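Visitor: Have a look at this prediction, sequence included:
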Amino acid sequence: MKNKALLFINGDSPKTIPNLSGYDLIACTDGAFHYLKQLKFPLDKLDFISGDFDSHQIEEEILRQAQNHSFEIIETPDQNKTDFHKALEIIVEKGFENIDVYGGSGGEQDHFLGNLSVAYAFKDKLNLQFFDEYSSYYFIPKNFSISDVKGKMISLMPFPIAKNIETKGLKWPLHQEDLILGERIGTRNVADSQEVSIQYKKGDLLIFVGK
């Protein structure tokens, strides 16, 4: 498998362009194109733009830019899947498992929940990590650890349930406890050591790591 891909989707724009040097593939959906232009993103770094191109204004602008740059335009008209879902399928076909995503949160909240649903569908196939202005967030395996986090906010969100959770390195640890959406969740905890480890037996768990 190839190293790492970067994908921009149609949520809140990052304030600045992330460091592009660590990525072997960079892509965006057509809905993210508007904020990349505002950020003065170097379009020669893009490998492809995908989407259903339902806005003629955006489509015309993308086609015009494609004439001056080498990125590929991939139409994905299937209305049974989101543009994010279809972009991930393209990236997987190109041989990537590690994908960083910007623009996954913010904007219309049904989009945000839809993006989490897509990430959940791919959680066993991809190492998928979201970034926004407040945190990074992603689904974690049953045995997980993260370093260099002392003092950072750590939230654990069951999706919808995670059982027998054991944590080390958090201010408020969990000892063989359950988190259940609608009953008890693990938001706004704090890392009190440089390394945090989390183990759980059943279910699925989404972690948010503050900046």
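Guide: Structure received.
Visitor: alpha carbons only for contacts and neighbour counts from here, please
Guide: Fine.
Visitor: Which residues outside the top strand by length along the chain are in contact with it?
Guide: For the chain, the strand with the greatest residue count under DSSP state E is strand 153-168. Under the criterion C-alpha atoms under 8 Å, 6 or more residues apart in numbering, residues 173-181, 185-191, 196-211 lie in contact with strand 153-168.
Visitor: try it against this one:
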Amino acid sequence: MAQYGVGGVKRNLPEPVVILADGNPPTHPAPLSTLQTANTLICTDGAGEKAKMLDRHPDFIIGDMDSHNKASLSHGTDIIELTDQNSTDLEKALDFCIQEGVVSATLLGLSGGREDHMLANFAILSGVSKKMKLSAVTDYHTVHPVSDKEDFSCISNSTVSLLTAHGQPTVTTTGLRFPLQDQCLLSSGHGVSNFAETDKFSVKVAGGIVLVFIRHGD
């Protein structure tokens, strides 16, 4: 992913940091709560208007600015225009976070709209997770890229799906109804629709990256 010079002195970006991408705006209480409690809200080009519709004012808008009306912004939004067409606006926003020393962020607006954009967004989520701690919240799931061992809390009996994002990982789980023990995910559907037996479970991954999808409660 390309690096961009966006200024000299690093800004102090208070946590939690949330990036709103230009997919469908969130409607479920889980992503809406994440949006409303963000202390730093970064929008990709085109997502700033969606944030305003949800009563949130972006702190930053980042991208090539081919989808945003600058005149519609109220005072206080820092616009960072990056015209390089070799990376997406989401990649540019994440590059900005890395340069500013952000250690973790939550992504919203990854799904909906064009399927190629959606798949690229989840590929970016997994790829950049090697550089900073990332998660995504959609209207259906909270999504975590896992490349080591992580423990999760959830509602008991939540649907949990595991999908390979990179490499040929072996996976070990505890606390799921259908456990895996040093197993490769044999097909794209092998890890779909498992269930948490209690309100906690763990996933251990070696040799790649797995996306863990935890379904929201109704």
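Guide: Sure, I can see it. It should be emphasised that the depicted structure is a prediction, and the values quoted were computed from it without experimental measurement.
Visitor: how many other residues sit next to N19 of structure 1?
Guide: N19 of structure 1 sits with 7 neighbouring residues when counted by other C-alpha atoms under 10 Å.
Visitor: on that earlier part again, looking at the contacts of strand 153-168 of structure 1, which are in strands?
Guide: Applying DSSP E to the contacts of strand 153-168 of structure 1, the entries found in strands are 175-180, 186-190, 196-199, 202-210.
Visitor: Quick one: buried ones out of these?
Guide: 178-180, 186, 189-190, 196, 198-199, 203-210 (16 or more other C-alpha atoms under 10 Å).
Visitor: my guess is G46 of structure 2 is in a helix, correct?
Guide: No: G46 of structure 2 is assigned coil when assessed by DSSP: H, G, I helix; E, B strand; the rest coil, not a helix.
Visitor: OK, contacts around it?
Guide: Contact analysis of G46 of structure 2 by C-alpha under 8 Å, 6+ apart lists 21-22, 65, 67-68.
Visitor: Go through these and name the one nearest E81 of structure 2.
Guide: The closest of these to E81 of structure 2 turns out to be M65 (C-alpha to C-alpha; 6.2 Å).
Visitor: which residue in structure 1 lines up with that closest one?
Guide: The equivalent of M65 of structure 2 in structure 1 is F53 (alignment by TM-score structural alignment).
Visitor: Spatially nearest residue to that match, not counting backbone neighbours?
Guide: Leaving aside its chain neighbours, F53 of structure 1 sits nearest to E59 (5.6 Å; criterion: C-alpha to C-alpha, 6 or more residues apart in numbering).
Visitor: With V143 of structure 2 instead?
Guide: Leaving aside its chain neighbours, V143 of structure 2 sits nearest to F213 (4.6 Å; criterion: C-alpha to C-alpha, 6+ apart).
Visitor: Alignment lookup: the one you found to structure 1.
Guide: F213 of structure 2 maps onto F208 in structure 1, by TM-score structural alignment.
Visitor: residues in contact with that match?
Guide: 135-138, 153-156.
Visitor: go with 10 Å
Guide: For F208 of structure 1, the contacting residues are 130-131, 134-139, 152-157, 187-189, by C-alpha atoms under 10 Å, 6 or more residues apart in numbering.
Visitor: Would you map the strands across structure 2?
Guide: 17-20, 40-44, 60-63, 78-81, 104-108, 133-137, 141-146, 149-153, 159-174, 183-184, 194-195, 200-215.
Visitor: In structure 1, what range does the fifth one match?
Guide: The counterpart of strand 104-108 of structure 2 in structure 1, counting by TM-score structural alignment, spans residues 98-102.
Visitor: any idea how far the aligned partner of P173 of structure 1 in structure 2 is from Q168 of structure 2?
Guide: Mapped onto structure 2 by TM-score structural alignment, P173 of structure 1 lines up with P179. Computed with C-alpha to C-alpha, to the nearest Å, the distance linking P179 of structure 2 and Q168 of structure 2 is 18 Å.
Visitor: do the same with V18 of structure 2
Guide: Applying C-alpha to C-alpha to V18 of structure 2 and Q168 of structure 2 gives a distance of 30 Å.
Visitor: okay, those two: which has more neighbours?
Guide: Counted by other C-alpha under 10 Å, V18 of structure 2 and Q168 do not tie: V18 has more neighbours, with 25 against 16.
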